[in-house]
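S.K.: take this sequence and fold it.
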Amino acid sequence: MPDQIADLADLRGDCAQCFGLCCAALPFAASADFAIDKPAGRPCPNLRDDHRCGIHARLREEGFTGCTVYDCFGAGQKVSRLTFGGQDWRSGSREQADRMFEVFPVVRQLHELLWYVTDALRLEAARPVHAGLRLALERTELLTRGTPEELAGLDVAAHRQEVNALLLRASELARAGAAGGRRGKGGKGGKGGRHDVRDRRGADLIGARLRGADLRGASLRGAYLIAADLTGADLREADMIGADLRDADLSDADLTGAFFLTQPQVDAARGNTATRLPVSVSRPARWAARG
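M.R.: All right, here's what the predicted structure looks like:
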């Protein structure tokens, strides 16, 4: 296997090749993201017989914003076409449908890891751990091709922990060479002063006023940036893994070289045509409408 997965399209959802697994296997609760409650294993009432969404063009208007920011990282089509050989969960037994619904979240986690490892292999500064990352890439890809029984019995948490150790080291190496990124202005709620933003893992920055903040080379792993004002912020070479960017304002922000940033994170945020993004993600069409 090469150092990187050549086509990241393989790690993006292709609904046309999937049997609507995210709409059936996953649960969601009535909230700002979903208009109704739906338990795991029960098809969404908006899912048509052809496995396409009946309200796809108006999901936000109908109260299903959560659906617009979800991506299975290509797990849906793999489970549908490879793991179960193209057999529809509607046409098989209930037992098989349940197994398919059980396996889908497992493969989704593995594909997310493939995305992160692939991204880490692009980091030149992380070359000391590239050999380990390549092995992790190969092993993870191999796991995704297991049988339904193998996937159902897989200890995903243990595998994620092993891979995460490599991702952490890659992040440290990549951020070590980033200029600046050590100090920033403001904090949660706009409380003044200056604070160290280099390591903000898991930080509560909900609604934080970080307009124009120098966050270059910062670790924002798992940080809560919901509705944060990051207008014009410098997020170059920042570690964005697991950062919650729901409704965060990235207008005019620079995320050039930011790593472990996924499409669902970007889709959940706000931005404009001046927002600079890594090549691995696409600018949401609705950002252009904001100007």
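
S.K.: contacts, neighbours, all on C-alpha from now
M.R.: Fine.

S.K.: what about the longest helix in the protein?
M.R.: As assigned by DSSP state H, the longest helix anywhere in the chain is helix 94-120.

S.K.: the next helix or strand after that one - contacts with which helices or strands?
M.R.: Per DSSP states H and E, the first helix or strand lying C-terminal to helix 94-120 is helix 130-144. The contact analysis (3 or more Cα pairs under 8 Å, 6 or more residues apart in numbering; DSSP states H and E) places helix 130-144 against helix 94-120, helix 156-176.

S.K.: got the buried residues for the following helix or strand past helix 130-144?
M.R.: With elements assigned by DSSP H and E, the helix or strand that comes after helix 130-144 is helix 148-152. Across helix 148-152, burial judged by 16 or more other Cα atoms under 10 Å covers Pro148, Leu151, Ala152.

S.K.: turn these into TSV, including distance to Ala274.
M.R.: Listed next are the buried residues of helix 148-152 as TSV, based on distance: Cα to Cα, whole Å:
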residue	distance to Ala274
Pro148	45
Leu151	42
Ala152	44
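
S.K.: can you show me the helices along this structure?
M.R.: Per DSSP H, the chain carries helices over the ranges 21-25, 65-68, 75-78, 94-120, 130-144, 148-152, 156-176, 263-268, 285-290.

S.K.: next, the structure of the following sequence, for comparison with the previous one:
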Amino acid sequence: MHAPSGDLSDLRADCGNCFALCCVALPFARSADFAIDKHAGSPCRNLQDDFRCGVHSELRPRGFAGCTVYDCLGAGQKVSQITFGGRDWRSGDREHARRMFDVFPVVRQLHELLWYLTEALTLPAARPVHADLRHMLEETERLTFRTPEELGELDVGAHRREVNVLLLRTSELVRAGTGRRTKDRRGADLIGARLKGADLRGASLRGAYLIAADLTGADLRDADLIGADLRDADLTDADLTGALFLTQPQIDAARGSVGTRLPASVTRPAHWTAYL
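M.R.: Just a heads-up that it's a prediction; the model follows:
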């Protein structure tokens, strides 16, 4: 089980121990992020026999930027090596492959919840709900070790709703500590919004659409960013210190600079240098 130490190492992708599930199980539509249409369960045309991407070093220039920001949060290796015992989708019949492809997105959602719960348990302000968070963390991890049949029948949406009650309470407790009346922009349409230098300390931006928003120099300290869409958002010189529930895929999808201040749980993307 995950201890409330803030250690998220088990929730990071290990592609070497995965059977390229993200390249096969998931559907993609031709867009600015993906150069081709691909149906769920159909291998990407760039996938090689050894489960490696044939154009991995050229994904962005070839039109597959979306692949560079996707992160299974460790679900791929768990499904490949634990749930299915190291038996890849090519070695079995169609039913074996179908079950693997159905289970992968379920475990990926559970791992995302593990990420949030692990982070919540490191927050001193959330101490009043630490016991409930710890219980939910343990229950969520138990679910990830269920059999393929059990995972296929799991109502992951219902479990997400249970977890979200605790995450919302965690957010309220942390943001209340800012000592200021915070903005509630949950689910707000802020696509392309001009928020340069905006004071968004402690704001709730849960599920907000911040696609291509100008957040240059914005103050996002202690803001709740769970589920916020940051694709192509400009975070140049923005301060996201202490931002709540921020994941690596969100940061990878945004633009930033050496002056962007990030929480310790995420790393500065290498491709950000292209925007300097």
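
S.K.: TM-score for these two?
M.R.: Once superposed, the chains reach a TM-score of 0.98 (TM-score structural alignment, normalised by the length of the second structure), with 276 aligned residues with a Cα RMSD of 1.1 Å.

S.K.: nearest to Leu47 of the first structure, out of the helices and strands packed on helix 130-144 of the first structure?
M.R.: helix 94-120 (15.2 Å; Cα to Cα).

S.K.: ok, average deviation of the closest one from the second structure?
M.R.: Compared with the second structure after fitting, helix 94-120 of the first structure has a mean deviation of 0.4 Å; criterion: mean Cα distance after the TM-score superposition for the first structure.

S.K.: how far off centre is that helix?
M.R.: In terms of Cα atoms, centre = their mean, to the nearest Å, the centre of helix 94-120 of the first structure is found 13 Å from the chain centre.

S.K.: how about that helix: buried residues?
M.R.: 96-97, 99-120.

S.K.: that helix - contacts with which helices or strands?
M.R.: helix 21-25, helix 75-78, helix 130-144, helix 148-152, helix 156-176.

S.K.: looking at the ones you listed, which is closest to Asp267 of the first structure?
M.R.: Of those, nearest to Asp267 of the first structure by Cα to Cα is helix 21-25, at 17.1 Å.

S.K.: the closest one vs the second structure, mean deviation?
M.R.: Helix 21-25 of the first structure, aligned to the second structure and superposed, deviates on average by 0.3 Å (mean Cα distance after the TM-score superposition for the first structure).

S.K.: counting by contacts, list what that helix packs against.
M.R.: If contacts are counted by 3+ Cα pairs under 8 Å, 6+ apart, helix 21-25 of the first structure sits against helix 94-120.

S.K.: now do the helix it packs on against helix 130-144, angle only.
M.R.: Helix 94-120 of the first structure runs at 170 degrees relative to helix 130-144, counting by axes from the mean of the first three to the mean of the last three Cα atoms, to 10 degrees.

S.K.: export the helices of the first structure to CSV and tack on distance to Tyr224 of the first structure?
M.R.: Shown next, in CSV, are those (distance: least, Cα to Cα, whole Å):
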stretch, distance to Tyr224 of the first structure
helix 21-25, 25
helix 65-68, 17
helix 75-78, 26
helix 94-120, 19
helix 130-144, 27
helix 148-152, 31
helix 156-176, 19
helix 263-268, 12
helix 285-290, 21
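
S.K.: picking up where we left off before, any chance of CSV for the helices and strands packed on helix 130-144 of the first structure, columns distance to Asp49 of the first structure?
M.R.: What follows is those, written out as CSV (distance: least, Cα to Cα, whole Å):
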stretch, distance to Asp49 of the first structure
helix 94-120, 15
helix 156-176, 32
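
S.K.: with respect to Glu141 of the first structure, which of the ones you listed lies nearest?
M.R.: Of all those, it is helix 94-120 that lies closest to Glu141 of the first structure, at 7.2 Å by Cα to Cα.

S.K.: Asp267 of the first structure versus the counterpart of Ile191 of the second structure in the first structure, what's the distance?
M.R.: Mapped onto the first structure by TM-score structural alignment, Ile191 of the second structure lines up with Ile206. For Ile206 of the first structure, the distance to Asp267 of the first structure (Cα to Cα, to the nearest Å) stands at 18 Å.
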